[in-house]
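Asks: just the structure for this:
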Amino acid sequence: MRIGQLSERTGVPARMLRYYEEQGLITPRRLDNGYRVYDEHLVERVLKIRGLIDSGIPTRIVSDILPCLGQPQTIVVQNADPALHDLLAAERDRMSEKIEFLTNNRDAISGYLQALERAATPPPAQAG
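Replies: Predicted structure coming up:
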C-alpha cells in the first residue's frame, strides 16, 4: 500500500510515517521506480508505535521496546538509558490505573444494562 493508505488505515499522518521511517521504526519496501510500498504488517506496527509515543515514550526508546511487543522472547537490554526504568515503570503504573478505571466503568455499565433488561422484562403472571 502507499503511504496515504497506511495513513488512512492507522490515523497517523503521512508526515509522521516518514518520521518513523527516518527513525528506523518502520521500513517500507522500494519499487524499481523508487516509490515506497508499505506491507500489511506495518499497520499493526504503526499503531503500536503511535500508542507508545502517545504514552510519552520517546522514539529512541520505542525502537528498543518494539521487538518486545511481538511473540514471547528473552529480552536482552544493552546500554539502557538510566532513566528508562523509571519512565517505563511510571508508564506501566499509569496504564494499570487506566485499566482499573476502565474495568470499573465497564462493570458499572454492565450493571446498568442488567437493570435495564430487568425493567424491560414483564413480571411473571401470578396464579390466582
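
Asks: C-alpha only now, for contacts and for neighbours.
Replies: OK.

Asks: the top helix by length along the chain: which residues count as buried?
Replies: With secondary structure taken from DSSP state H, the chain has its longest helix at helix 84-120. Neighbour counts using 16 or more other CA atoms under 10 Å place Glu91 of helix 84-120 among the buried residues.

Asks: let's see this one next, to set against the first:
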Amino acid sequence: MRIGEFAERAGVTARVLRHYEDEGLLEPSRTSSGYRDYGPEDVGTVARIRLMIEAGLNTATIRQYLDCVESGSDRMSVAMCPALRDRLDEVSARLDDAAARIDRTRAGIDRLTGG
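Replies: Purely as a prediction, here's the structure:
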C-alpha cells in the first residue's frame, strides 16, 4: 500500500514514516516506478518502533534492537534480548533519578514559599 494509506493505518504521518526510513528503522519495498510499497507486516514494525521511542530509546538503539522485540497479542516482549532489557533498565533508573530530583526541587520550593 502507498505511504498515505499506510500512514493512516499505522497511526502516524507520512513524514514520520520517511523519518523512520531515513534512520534505517523501516525499509518498505518499492514499486517499479519507485513508490514506497508497505505491507501489512510493516504496521507491527511501526508499532514496535513507536513503543520503543515511548520507552525512551533513541533511533540508534532502536535500530540495534528492533529485531529483538516480539509482538504478542496485547504487548511486546524483550525476553529474547537481554541487552535490550539492560538498556531499558538503564532508562528506568535515569527516570527514577529524575523523579527524585524533581521531588527534592519541589521540597525546596515548598520550604522557600512556606507551602
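
Asks: which strands and helices sit next to the longest helix of structure 1?
Replies: For helix 84-120 of structure 1, there is no helix or strand it packs on, judged by 3 or more CA pairs under 8 Å, 6 or more residues apart in numbering; DSSP states H and E.

Asks: so what's the equivalent of Glu21 of structure 1 over in structure 2 up against?
Replies: Taking TM-score structural alignment, Glu21 of structure 1 has Glu21 as its aligned residue in structure 2. Going by CA atoms under 8 Å, 6 or more residues apart in numbering, Glu21 of structure 2 touches Glu27, Pro28.

Asks: Asn58 of structure 2 versus Glu21 of structure 2, what's the distance?
Replies: From Glu21 of structure 2 over to Asn58 of structure 2 the distance is 14 Å, taken as CA to CA, to the nearest Å.

Asks: what does Ala100 of structure 2 give?
Replies: Applying CA to CA to Ala100 of structure 2 and Asn58 of structure 2 gives a distance of 23 Å.

Asks: and if you look at Met80 of structure 2?
Replies: Distance from Met80 of structure 2 to Asn58 of structure 2, by CA to CA: 20 Å.

Asks: can you map out the helices along structure 2?
Replies: Counting by DSSP H, the helices of structure 2 are 3-10, 14-22, 41-54, 59-65, 82-113.

Asks: which residue lines up with Ala60 of structure 2 in structure 1?
Replies: The alignment partner of Ala60 of structure 2 in structure 1, by TM-score structural alignment, is Arg60.

Asks: its match: what's its closest spatial neighbour, skipping adjacent residues?
Replies: Gln23 (7.8 Å; CA to CA, 6 or more residues apart in numbering).

Asks: measure that neighbour to Arg92 of structure 1 for me?
Replies: 24 Å.

Asks: and for Asn33 of structure 1?
Replies: In terms of CA to CA, Asn33 of structure 1 sits 44 Å off from Arg92 of structure 1.

Asks: what's the answer for Asp32 of structure 1, then?
Replies: In terms of CA to CA, Asp32 of structure 1 sits 43 Å off from Arg92 of structure 1.
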